[in-house]
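Student: Below are the sequence and a predicted model; questions follow.
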Amino acid sequence: MTAPAPRLEVLTPANVEAACALEVRPDQRGFVDPVATSLAEAYVWPEVAWPRLIVDGETPVGFVMAFHDIHFNPAVPDDRRSGLWRLNIAAAQQGRGYGRFAVRAVAQEIRRRGRHTRLFTTWQPGGSGPENFYLRLGFRPTGELSGGETVGALDLD
């Protein structure tokens, strides 16, 4: 018998506390906001935020939040983008493929919506940040910065 695959769950009153209790490694805290911050952002941006709890079996292992159809560059009227807004994998669960699973799930959702052929994200370069993770998955820097962070894109074709 094979182990169940990880899955995404909608945030509900039954799992929101478990989601907020997820913590990345201490050396990563400067690179990603806590889940509670993400949920506050999702609350004020409900038309673009897509927050999900990553669960393996019955164990919450991470949190992912996508954004859909954000107007990225005011100088370019048709520059609407979708992508990965936040990714938190619990410290004890890292290195088990949950981050890769989450990025693939976001890509699948963007494809399902049918508007975009690229998945965008941003990262702070350096140290214990996620830059190498994203580069290994195929993201490439676009040459843009957003809030001082590198903008990366992954082709979905």
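Tutor: That came through, no problem. Numbers count the residues shown, from 1 in each chain.

Student: from here on, contacts and neighbour counts on C-alpha atoms
Tutor: Fine.

Student: Please enumerate the helices of the chain.
Tutor: In the chain, helices defined by DSSP state H lie at 16-21, 35-44, 98-113, 131-137, listed in chain order.

Student: residues near Pro77, how many?
Tutor: Taking other CA atoms under 10 Å as the criterion, the count of residues near Pro77 is 9.

Student: Hmm, Arg80 and His71 touching each other?
Tutor: Yes. Judged on CA atoms under 8 Å, His71 makes contact with Arg80 at a distance of 4.4 Å.

Student: take a look at this one as well, against the first:
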Amino acid sequence: MRLERVTPKNYEAALKLSVREDQKDLVASVEHSLAEAYVYGEHAWPRLVYDGDRLVGFLMAFVDLPWKDPDDTDRRSGLWRLNIAGKEQGRGYGTFAVEAACAELRARGTIDFYVTYVPRDGGPAPFYRGLGFVPTGEVADGETVAVRRL
């Protein structure tokens, strides 16, 4: 498994990635994420997840992003988006992607790695809990905020 940059050669394949139908309310699309990566270029770290030559997912980390508004001095880093193709889930790709993002941000000096997720049955809370994320008690746009100390 490996992470690769989004390039002119692979972005069209990335746009075809889709989570399972029952998960589409949990995570924004790759298209939406790439638009945010463009707008927040200095803070976004988008990557594609490959198993050999097969594209299996997309992740986007955020680095030193103002937490609540552009002038906020509370800046955080963490996982902004994780999309593993529906048919590829349950094979360790999500865990690999999160651990790779943690390693990248740890190398950049990040101590606390944040994630937000929709708190509903069938949601990703057990996945993130299993990776060591602990809810902070905060809610952002209706999503649970959790953190993992790196």
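Tutor: Sure thing, it's come through. Please read these numbers as outputs of a predicted model, since none were measured by experiment.

Student: Quick check: TM-score for this pair?
Tutor: For these two chains in superposition, a TM-score of 0.95 is obtained (TM-score structural alignment, normalised by the length of structure 2); 149 aligned residues with a CA RMSD of 1.4 Å.

Student: about what we covered before: how about the helices of structure 1 in CSV, adding distance to Pro125 of structure 1 and mean neighbour count?
Tutor: Output for the helices of structure 1, formatted as CSV (distance: least, CA to CA, whole Å; neighbours: other CA atoms under 10 Å):
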stretch, distance to Pro125 of structure 1, mean neighbour count
helix 16-21, 25, 16
helix 35-44, 20, 16
helix 98-113, 18, 18
helix 131-137, 6, 15
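
Student: can you point me to the longest strand in structure 2?
Tutor: Of all the segments assigned as strand in structure 2 under DSSP state E, the longest by residue count is strand 54-66.

Student: Who are the packing partners of that one?
Tutor: Secondary-structure packing of strand 54-66 of structure 2 (3 or more CA pairs under 8 Å, 6 or more residues apart in numbering; DSSP states H and E): helix 11-15, strand 44-51, strand 75-84, helix 93-107.

Student: ok, now how distant is the aligned partner of Gly138 of structure 1 in structure 2 from Ala107 of structure 2?
Tutor: Matched across to structure 2, Gly138 of structure 1 falls on Gly132, judged by TM-score structural alignment. Distance check for Gly132 of structure 2 against Ala107 of structure 2: by CA to CA, to the nearest Å, it reads 19 Å.

Student: if we can go back for a sec, with respect to Thr136 of structure 2, which of the helices and strands packed on strand 54-66 of structure 2 lies nearest?
Tutor: Ranking those by distance to Thr136 of structure 2, with CA to CA as the measure, places strand 75-84 first at 13.3 Å.

Student: Over in structure 1, find the residue span that closest one aligns onto.
Tutor: Against structure 1, strand 75-84 of structure 2 falls on residues 80-89 (TM-score structural alignment).

Student: cool, and stretch 96-104 of structure 2?
Tutor: Aligning stretch 96-104 of structure 2 against structure 1 (TM-score structural alignment) gives residues 101-109.

Student: Next one: the alignment partner in structure 2 of Thr12 of structure 1 from Val98 of structure 2, what distance?
Tutor: The criterion is TM-score structural alignment: under it, Thr12 of structure 1 has Thr7 as its aligned partner in structure 2. Plainly put, Thr7 of structure 2 is 21 Å away from Val98 of structure 2 if you go by CA to CA.
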